[in-house]
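K.L.:
Quick one: sequence plus predicted model below, questions after.
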Amino acid sequence: MFLLLFIVQMGSRRDIAGGRLMTDRRSAANSTSGKYFTTLCYSADGSYILAGGNSKYICMYDVADQILLRRFQITQNHSLDGVLDFLNSKRMTDTGPLDLIDDADSDLDEGIDQQKRDNLGQGLPGSVSNLGRPVARTKCCKFSPTGRSWAAATTEGVLVYSFDESFIFDPTDLDIDVTPEAVDSALAEAQLQRALLLSLRLNDDCLIKKCIFAVRPSDIAAIASSIPFKYLQRLIEAFSALLESCPHLEFILLWCQELCKVHGNFIHQNSRNLLPSLRSLQKSITKLHQDLTNICSSNEYMLRYLCSTSTKLD
């Protein structure tokens, strides 16, 4: 691990090198400003590292191969400082960029009070301010627990990235008829398949749970066969959560069994994408199996003790 961190440190200047700041007197390639990481994050399994800093890029490294996988550019906004690799030569003078020249008669300074100017470094010996222009940078980056997505707090706001090609909750799949009221109406009319699909499109945990328990055990096979592939992962995640808190174990396990029967080929072919949800489901089932095993063993020993006690009493 120390070797990897050494490689990241040595390669950080080249990997994270971003655009040129207005205050830089040298080109972006020759400038040392921002060429270091200020935030690092490991994935839960330790396979990847995210690194960001005072740059327009976020770097992702592979731990096993010790290489840079990809650089993510957090913004294309030219109004931010540090985005452009080359500044406009027409705005450059012998004393520096025109935007940095403090003209007391300009309209730009009229809206800046003395306190703000002091905070920006105006009037300090040797200091140069960008007049409050925000700099493109990443303050923090974090992986999700599953490692399939990550988020970064940047100058442009909170950015969320995902390794999956499609999202379970797709706003483009919504329309004016997809509402919680429509789900309740479908349940009242015994349209269980439509109600479940609407709840999956809304991606609401309470509605999904409500629609799952509305299905009779005899209808589970028919409903499971009608679930589109793009909602399969979301449904598996719902079952995994229910197994941890729901007392209806046989009912949920019957759902899982029917899903595996109907969509077994798809699950096998897309096991890589479904791996986080499948692992979560396996973990829940394994924990329940262990708990039930302990309870059954304890009951068995108790029954043997009671039987032996009753025999002695006779």
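P.N.:
Done, it's in.

K.L.:
contacts and neighbour counts: CA atoms only from here.
P.N.:
OK.

K.L.:
burial measure for Ser277, as a count.
P.N.:
The local packing of Ser277 (other C-alpha atoms under 10 Å) involves 21 other residues.

K.L.:
quick one: it from Leu5, how far?
P.N.:
31 Å (C-alpha to C-alpha, to the nearest Å).

K.L.:
do the same with Pro276
P.N.:
Where Leu5 is concerned, Pro276 sits at a distance of 27 Å (C-alpha to C-alpha).

K.L.:
quick one: which of these two has more around it?
P.N.:
With neighbours defined as other C-alpha under 10 Å, Pro276 and Leu5 compare such that Pro276 has more, 17 against 13.

K.L.:
Distance check, that one against Asp205.
P.N.:
Going from Pro276 to Asp205 by C-alpha to C-alpha gives 18 Å.

K.L.:
Now do the strands in the protein.
P.N.:
Here the chain has its strands, by DSSP state E, at 37-42, 48-53, 57-62, 67-73, 92-93, 96-97, 138-143, 149-154, 157-162.

K.L.:
helices and strands around the third one, which ones?
P.N.:
I take that to be strand 57-62. Counting contacts by 3 or more C-alpha pairs under 8 Å, 6 or more residues apart in numbering; DSSP states H and E, the secondary-structure elements packed against strand 57-62 are strand 48-53, strand 67-73.

K.L.:
Could you identify which of those strands is most buried?
P.N.:
Each of the helices and strands packed on strand 57-62 was scored by mean neighbour count; the highest is strand 48-53, a mean of 25, by mean count of other C-alpha atoms under 10 Å.

K.L.:
For that one, enumerate the helices and strands it packs against.
P.N.:
Partner elements for strand 48-53 (3+ C-alpha pairs under 8 Å, 6+ apart): strand 37-42, strand 57-62, strand 138-143.

K.L.:
sorry, back to before: make a markdown table from the helices and strands packed on strand 57-62 and add distance to Ile223 to it.
P.N.:
As requested, the helices and strands packed on strand 57-62 are arranged in a markdown table below (distance: least, C-alpha to C-alpha, whole Å):
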| stretch | distance to Ile223 |
| --- | --- |
| strand 48-53 | 39 |
| strand 67-73 | 41 |
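
K.L.:
take the one below as the second:
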Amino acid sequence: MNLNFNPFGENEEFSQSNGVVHHEIDLSQSISLPARKPFIEANTMEVKLQHLSNDCIIPVFAKDNERTISHQEFIDSSLDACLSVIPGINIELPEIRVSHQIKGRTPDAIHKPASQLLDNEKTIYYERMAFIARIPEITEKIGGNTVSLAIGGVRSYNLENLYQKKSMEKFKFFIGFQNLVCCNLCVSTDGYQEQMKASSLEQLSGYIMSVIQNYKVDKHILQMKELSEYSLTEQQFAQLVGRCRLYQHLSKDAKKSIPELHFTDGQINLVAKDFYQDESFSRDDRGDINLWNVYNLFTQANKSSYIDTFLDRSLNALEFTTGIQNALKNEENGYEWFLS
């Protein structure tokens, strides 16, 4: 990828190793590659877009019976917005993960025992949904790993007050990269909108397009590449892990002078375990580990997050690791506490 220009600027073309790509595509014909590791695990399961469209009801706001924006409409709007901003690209079929299934039944089955319900008498929807869709033509090598451009988002109905009248609905959206070695997501500040509030699909699409247009892909890539230039010794890594565990138990006043760390004790334990055991990102023969690998240990541990905290922790992983990088440069930014 040519990093000397903004590939998302108006009237610009993508510059890639195999030449400029000009493929107007139909989403129904999107590329679908062989199955990979899931981008999030926790208590989620994978579903197809057709399942959301054909088998799931759409929740409404109780007081006025106005419908919500459905999960599938959010996904479709994201893909359409991406194609509008970056025309001529191919987008893989989205990988969709859901959790917290909400079950119901049709009125004619109100008196039936649950064990006797027929499929057409059951209703379901999923309280939480996350998706990603890769853009396979846009890739880069970082730390020996291939990363692919991707878009994605999160929708959690539990953040809406469905017992009231229709109000602004909340969505999370990102454009960033996915490490194809482990399927970890790489999310940056300018490629992530933590809370989009929209009352219509048109409004939602406008916000998504704005995030894509403002994303500085070259800056994000260089930020990640620089991580591989800095390393921690085993002793420094042990200090880092210990401080991360202590952080959870600090008082509110003590935390005010220290940058936020959103990872749990269980996830920090996974980071420590994978320092020795991960096939791709463990320490080297000398016992050292570069910060690109540290970053991937955190994004790997993040796969155990619930859907509604997943993208926030993805961003926090990059902020935390680049903060440690700056602390190694002897910059006083608060992150030196984790190495002291």
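P.N.:
Okay, I see it. Everything quoted here is computed from the prediction, not taken from an experiment.

K.L.:
quick one: TM-score?
P.N.:
Comparing the two superposed chains by TM-score structural alignment, normalised by the length of the first structure, the resulting TM-score equals 0.26, with 128 aligned residues with a C-alpha RMSD of 5.8 Å.

K.L.:
hang on, the earlier thing: for the helices and strands packed on strand 57-62 of the first structure, which one sits closest to Ser308 of the first structure?
P.N.:
Counting by C-alpha to C-alpha, Ser308 of the first structure lies closest to strand 48-53 out of those; the figure is 58.8 Å.

K.L.:
For the longest strand anywhere in the second structure, buried residues please.
P.N.:
Taking DSSP E as the criterion, the second structure has its longest strand at strand 122-142. Taking 16 or more other C-alpha atoms under 10 Å as the basis for neighbour counts, the residues of strand 122-142 of the second structure that come out buried are 122, 124-140, 142.

K.L.:
Same check on stretch 197-216 of the second structure?
P.N.:
Taking 16+ other C-alpha under 10 Å as the criterion, stretch 197-216 of the second structure shows 198, 204-205, 207-209, 211-213, 215-216 as buried.

K.L.:
can you check stretch 256-266 of the first structure too?
P.N.:
Judged by neighbour count using 16+ other C-alpha under 10 Å, the buried positions of stretch 256-266 of the first structure are 256, 258-259, 262-263.

K.L.:
Helices along the second structure, start to end?
P.N.:
With helices called from DSSP state H, the second structure shows them at 49-55, 71-85, 201-214, 217-227, 234-247, 252-255, 265-277, 291-301, 307-328.

K.L.:
Show me which of those helices has the highest average neighbour count.
P.N.:
When neighbours are counted by mean count of other C-alpha under 10 Å, the highest per-stretch mean among the helices of the second structure falls to helix 291-301, a mean of 25.

K.L.:
on that earlier part again, save the buried residues of stretch 197-216 of the second structure as JSON lines, and put in distance to Val85 of the second structure too.
P.N.:
Written out in JSON lines, the entries for these read as follows (distance: C-alpha to C-alpha, whole Å):
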{"residue": "Ala198", "distance to Val85 of the second structure": "19"}
{"residue": "Leu204", "distance to Val85 of the second structure": "14"}
{"residue": "Ser205", "distance to Val85 of the second structure": "11"}
{"residue": "Tyr207", "distance to Val85 of the second structure": "12"}
{"residue": "Ile208", "distance to Val85 of the second structure": "10"}
{"residue": "Met209", "distance to Val85 of the second structure": "7"}
{"residue": "Val211", "distance to Val85 of the second structure": "10"}
{"residue": "Ile212", "distance to Val85 of the second structure": "7"}
{"residue": "Gln213", "distance to Val85 of the second structure": "7"}
{"residue": "Tyr215", "distance to Val85 of the second structure": "11"}
{"residue": "Lys216", "distance to Val85 of the second structure": "14"}
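
K.L.:
Glu169 of the second structure contacts Leu201, correct?
P.N.:
No: using C-alpha atoms under 8 Å, Glu169 of the second structure is not in contact with Leu201; the gap is 10.5 Å.

K.L.:
If we ignore the residues flanking it in sequence, what's nearest Lys174 of the second structure?
P.N.:
If you look again at residue 174 of the second structure, you'll see it is Phe, not Lys. Across the structure, with C-alpha to C-alpha, 6 or more residues apart in numbering as the measure, the residue nearest Phe174 of the second structure apart from its sequence neighbours is Tyr192 (4.2 Å).

K.L.:
Pull the number of nearby residues for that neighbour.
P.N.:
Using other C-alpha under 10 Å, the number of residues around Tyr192 of the second structure comes to 25.

K.L.:
repeat for Lys139 of the first structure
P.N.:
The number of residues packed near Lys139 of the first structure is 16, by other C-alpha under 10 Å.

K.L.:
Okay, it and Ser149 of the first structure: tell me how far apart.
P.N.:
Spatial separation of Lys139 of the first structure from Ser149 of the first structure under the definition C-alpha to C-alpha is 18 Å.

K.L.:
How about Met60 of the first structure?
P.N.:
With distances taken as C-alpha to C-alpha, Met60 of the first structure is found 12 Å from Ser149 of the first structure.

K.L.:
Between those two, which has more neighbouring residues?
P.N.:
Met60 (21 against 15).

K.L.:
so what's that one up against?
P.N.:
Going by C-alpha atoms under 8 Å, 6 or more residues apart in numbering, Met60 of the first structure touches 48-51, 68-71.

K.L.:
of all the helices and strands packed on strand 57-62 of the first structure, which lies closest to Gly96 of the first structure?
P.N.:
Taking C-alpha to C-alpha as the criterion, strand 48-53 is the member of these that comes nearest to Gly96 of the first structure, at 25.3 Å.
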